[in-house]
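Colleague: Predicted model and sequence follow; I will ask about them next.
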Amino acid sequence: MHINLEETQEKKPKKFYQLLYVQVIFAIALGVALGYYYPETGEKMQPLGDGFIKLIKMVISPVIFLTVSTGIAGMNDLKKVGRVAGKAFSYFIFFSTLALVVGLIVSHFIQPGKGLNIDPATLDSSQISKYVKAAEESDLKSFVFNIIPDSLFQPLVGDIILQVLFVAILFGVGLALTGEKSKPVTEFLNACMIPVFKIVAILMKLAPIGAFGAIAFTIGKFGIESLKNLFGLVLTFYFTSFIFISVILGFVAKLNGFNIFKFIAYIKEEVFLVLGTSSSEPALPGMMSKLTNMGCEKSVVGLVIPTGYSFNLDGTNIYMTLSALFIAQACNIDLSATQMATLLGVAILSSKGAAGVTGAGFITLAATLAVVPDIPIAGMTLILGIDKFMSECRALTNVIGNGVATVVVSNWEGQLDKEQMNRVLNGEK
């Protein structure tokens, strides 16, 4: 049963100003202008952005549960679940590590922190204490136990994606193993998807308001002026992410029969939504819908996208190694090849340990630096003020990376309708 946002909306052609992504772009421009010229008023717009994200979070759990459980229930071979998961995690591990390496290499050669000559002793680390504490608490044991909910249906009223995914897989397997006896339940869940996705479509109409509030708050509170001193780091991060998406993911896309730029154009609503809200979560329902509509098998989409939101954070990984070397360069600390290799090894582990944690980018950086004493953890205060401006790029890269991962795993599994994909990406649908 394929349900997407387009099916829950009217089919008649829309005028350009009625298109969601056009409205979001316009809202972002207004938000930037308000935050820049009237910063105090811009700061007061925060509830609009936070409220929209909270509304989307409200429907993420049922969307994932319904999509995954019904997808698995419809599988004839349950071995496929393990096979898809294995292929997905292989992809995640390789490209997450590659993203860390790319960030390390680019930062080493461009050296955005060189010349700042910061004395670590003069830095006030109290501002980052909460991130350090969160990093200390995000060990492997707590991470694993956090996946297991206290009750079967608790995740449906929570916002921990991995718990929802865990329960959805178990419930889907239960439906598949009981076959005809559970058919009424499966049909009921399939029917529930129609109103749930209709709710998503309704909420998405509020996206321009959410984007306006979020960007107005960011510009109003932090100010574009805060970018001046650390412009080199921000520019380097955006450049590195662009190279990763266009070259590395572009090559992967080509190997699997599609063009990365056509794919990005196809998900432009989600791209601008992420850009406006600085969060990848509002794009999750739309991404799942569009990937299914594009020709990916629903069960594969349901397994790969939610898991990737915790384990395939390409943008966050680029940010981690790039920022770590920036701090070292700013504090005039020369790292040897062995020290950089140690940094990379620790980052590979810490990036998985804090998966699914709110503010994971900054927390995983704190966790990495805490284990690598060569780089002062207090140096994180240097990038705290501009972290919000880099969060957009982190989220964008994460969303695009997970979209590509889903198409690739679907292709590997032989569950990708390439004719449908080409029609959709070429605008022929």
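Modeller: That came in fine, so what should we check first?
Colleague: only C-alpha atoms for contact and neighbour calcs from this point on.
Modeller: Will do.
Colleague: Quick check: buried residues in the helix or strand A341 falls within?
Modeller: For A341, the host element (DSSP states H and E) is helix 337-353. Applying a neighbour-count criterion of 16 or more other CA atoms under 10 Å, one finds M340, L343, L344, V346, A347, I348, S350, S351, K352, G353 buried in helix 337-353.
Colleague: Could you give the number of residues near P184?
Modeller: One way to gauge burial is a neighbour count; for P184, by other CA atoms under 10 Å, it gives 10.
Colleague: putting a second one here so we can go through both:
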Amino acid sequence: MTQAPQLRIPATYIRGGTSKGVFFRLRDLPESCQVPGNARDRLFMRVIGSPDPYAAHIDGMGGATSSTSKCVILSKSERPGHDVDYLYGQVAIDKAFVDWSGNCGNLSTAAGAFAIHAGLVDPARVPDNGTCVVRIWQANINKTIIAHVPVSNGQVRETGDFELDGVTFPAAEIVLEFLDPSDGEGSMFPTGNLVDDLEVPGLGALPATMISAGIPVVFVNARDIGYTGIELREAINNDVWALEKLERIRVAGALRMGLIDRPEQAQQRQHTPKIAFVAEPADYTAASGNRVAARDIDLLVRALSMGKLHHAMMGTAAVAIATAAAIPGTLVNLAAGGGEHSAVCFGHPSGTLRVGAEAVRENGEWIAKRAVMSRSARILMEGWVRVPEDSF
């Protein structure tokens, strides 16, 4: 029996926001994996430990959730006005594919920090103490992200007292700006409407707001699908019928938004669009056991990622939430009480999150100018990741 030796590839394991992933510098990847294609996908699947029929990722770096099955590539940017190019791959858990169709907002935080750690930012732009402004080109969706990264003694400051619901320990705050966050080209509302009647097989017509800001998201009202908006993960993820119902809505939305041509294509595009349901504020107990009071939030939002209810909220979906809330008449805006909102604080399964957004109407169409949120990032481990040589 042939025994393939293991390769050592420089890598860094980082938590960013409420996600974590394996980060690589492009130049450190094997030559065949420095370009998009099958070799890169196979490498990343082996790094994470996918596809895994046991859904445990015992033989890889993944954590068997959509929040922890991620890989990132960074390189110096040749694009004017940018420091680094950031490419994100969402690795499926039990299927053999890597989804490159969208960004990860949480790991955008880590991308800014890693850019400095990895020497990809011009040292002249890194202060001894203060804040380093890292200009990131998000290569999945061709958008600019600005990360304001705290620095002490010329190094990224990772520890601090900033608390983020969904993350156990406090850390240093990193402020992210998503510029022109409408995902892809064309209208931010692909159907041309703020609210549509979305025909879903077996469910009938549901009011839906379908928006591409941060990431494509299909928003529906919680009450229209039998929920209250205060559900935690177990209430959804342990219910096969609930997951199947929500996937039907997601697929119908993907078709209506023009992201896929046929329903079966949704299986190879699990990362986008997201499906989320919204409701008016209500008191509830978060996954941490802490109470969230209705008076402290503007609305409730629950969102799914890769077919499961997210334990907190995806950063890119938070951008979509804030942007939709800023536009009068969307389901998100109505759940937040209607009117004008330059920022919203919403309740999610792990607690609350405040996100700001600026949206304007130009020539009859709504345009997202920017979205802002605070997250944190911390290196968990650095060195080499090992994979069998015949993995790719």
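Modeller: Structure received. For clarity, every value in this text was computed on a predicted model and none was experimentally measured.
Colleague: TM-score for this pair?
Modeller: These two chains, once laid on top of each other, score a TM-score of 0.27 by TM-score structural alignment, normalised by the length of structure 2; 188 aligned residues with a CA RMSD of 7.2 Å.
Colleague: rewinding a little: the helix holding A341 of structure 1 - contacts with which helices or strands?
Modeller: In terms of contact count using 3 or more CA pairs under 8 Å, 6 or more residues apart in numbering; DSSP states H and E, helix 337-353 of structure 1 is assigned the packing partners helix 79-110, helix 314-330, helix 360-371.
Colleague: Out of these, which is closest to F251 of structure 1?
Modeller: If you check each of these against F251 of structure 1 by CA to CA, helix 79-110 wins as the nearest, at 12.6 Å.
Colleague: Just the buried positions in the closest one, please.
Modeller: Under the neighbour-count criterion of 16+ other CA under 10 Å, helix 79-110 of structure 1 has 81, 84-85, 87-89, 91-92, 95-108 buried.
Colleague: Could you identify the helix or strand that succeeds it?
Modeller: With elements assigned by DSSP H and E, the helix or strand that comes after helix 79-110 of structure 1 is helix 129-137.
Colleague: Just the buried residues of that following helix, please?
Modeller: Using 16+ other CA under 10 Å, the residues of helix 129-137 of structure 1 that count as buried are Y131, V132, A134, A135.
Colleague: Include distance to G172 of structure 1 when you put the residues you listed into JSON lines, please.
Modeller: Output for those, formatted as JSON lines (distance: CA to CA, whole Å):
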{"residue": "Y131", "distance to G172 of structure 1": "36"}
{"residue": "V132", "distance to G172 of structure 1": "38"}
{"residue": "A134", "distance to G172 of structure 1": "33"}
{"residue": "A135", "distance to G172 of structure 1": "33"}
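Colleague: Looking at these, which is nearest E187 of structure 1?
Modeller: When the buried residues of helix 129-137 of structure 1 are ranked by distance to E187 of structure 1 (CA to CA), A134 comes first, at 42.2 Å.
Colleague: ok, F92 of structure 1 touching T307?
Modeller: No. Shown here, F92 of structure 1 and T307 do not form a contact pair, counting by CA atoms under 8 Å, at 9.4 Å.
Colleague: How about E43 of structure 1, nearest residue that isn't a chain neighbour?
Modeller: Nearest residue to E43 of structure 1 in three dimensions, chain neighbours excluded: F217, at 4.2 Å (CA to CA, 6 or more residues apart in numbering).
Colleague: Give me the neighbour count for that neighbour.
Modeller: As a burial measure, the neighbour count of F217 of structure 1 was computed by other CA under 10 Å and equals 28.
Colleague: before we move on, the earlier item: compare the helices and strands packed on helix 337-353 of structure 1 and give me the one nearest F145 of structure 1.
Modeller: The closest approach between F145 of structure 1 and any of those, judged by CA to CA, belongs to helix 360-371 at 17.6 Å.
Colleague: And the next helix or strand past the closest one?
Modeller: Following the chain from helix 360-371 of structure 1 toward its C-terminal end, the next helix or strand by DSSP H and E is helix 381-384.
Colleague: buried residues in that following helix?
Modeller: T381, L382, I383.
Colleague: Quick check: M373 of structure 2 touching A147?
Modeller: No. Under the criterion of CA under 8 Å, M373 of structure 2 makes no contact with A147, lying 10.1 Å away.
Colleague: Comparing those two, which residue is more hemmed in?
Modeller: Here M373 of structure 2 and A147 are set side by side on neighbour count (other CA under 10 Å), and the busier one is A147, at 24 against 21.
Colleague: Would you mind giving the secondary structure of the more buried one?
Modeller: strand (DSSP: H, G, I helix; E, B strand; the rest coil).
Colleague: who's in contact with the nearest residue in space to it that is not next to it in sequence?
Modeller: On the basis of CA to CA, 6+ apart, the spatially nearest residue to A147 of structure 2 that is not a chain neighbour turns out to be L176, at 4.7 Å. Contacts for L176 of structure 2 were tallied using CA atoms under 8 Å, 6 or more residues apart in numbering; they are S108, T109, I145, I146, A147, H148, V372, M373, S374, R375.
Colleague: Let me know the closest of the residues you listed to C345 of structure 2.
Modeller: Closest to C345 of structure 2, out of all of these and judged by CA to CA, is M373, at 10.8 Å.
Colleague: Please, which helix or strand holds the closest one?
Modeller: strand 365-375.
Colleague: what packs against that strand?
Modeller: strand 174-179, helix 315-325, strand 351-362.
Colleague: in the lengthiest helix in structure 2, what's buried?
Modeller: Longest helix in structure 2, counting residues (DSSP state H): helix 240-256. Of the residues in helix 240-256 of structure 2, 243, 245-256 count as buried by neighbour count, 16+ other CA under 10 Å.
Colleague: ok, now stretch 183-203 of structure 1?
Modeller: Along stretch 183-203 of structure 1, the positions that meet the burial threshold by neighbour count (16+ other CA under 10 Å) are T186, L189, N190, M193, I194, V196, F197, K198, V200, A201.
Colleague: does E136 of structure 1 really touch L365, like I thought?
Modeller: No. Taking contacts as CA under 8 Å, E136 of structure 1 lies outside contact range of L365: 11.5 Å.
Colleague: that older thread, Serialize the buried residues of helix 337-353 of structure 1 to JSON lines and add fields for distance to S69 of structure 1.
Modeller: Listed next are the buried residues of helix 337-353 of structure 1 as JSON lines, based on distance: CA to CA, whole Å:
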{"residue": "M340", "distance to S69 of structure 1": "43"}
{"residue": "L343", "distance to S69 of structure 1": "39"}
{"residue": "L344", "distance to S69 of structure 1": "37"}
{"residue": "V346", "distance to S69 of structure 1": "35"}
{"residue": "A347", "distance to S69 of structure 1": "33"}
{"residue": "I348", "distance to S69 of structure 1": "31"}
{"residue": "S350", "distance to S69 of structure 1": "30"}
{"residue": "S351", "distance to S69 of structure 1": "28"}
{"residue": "K352", "distance to S69 of structure 1": "25"}
{"residue": "G353", "distance to S69 of structure 1": "26"}
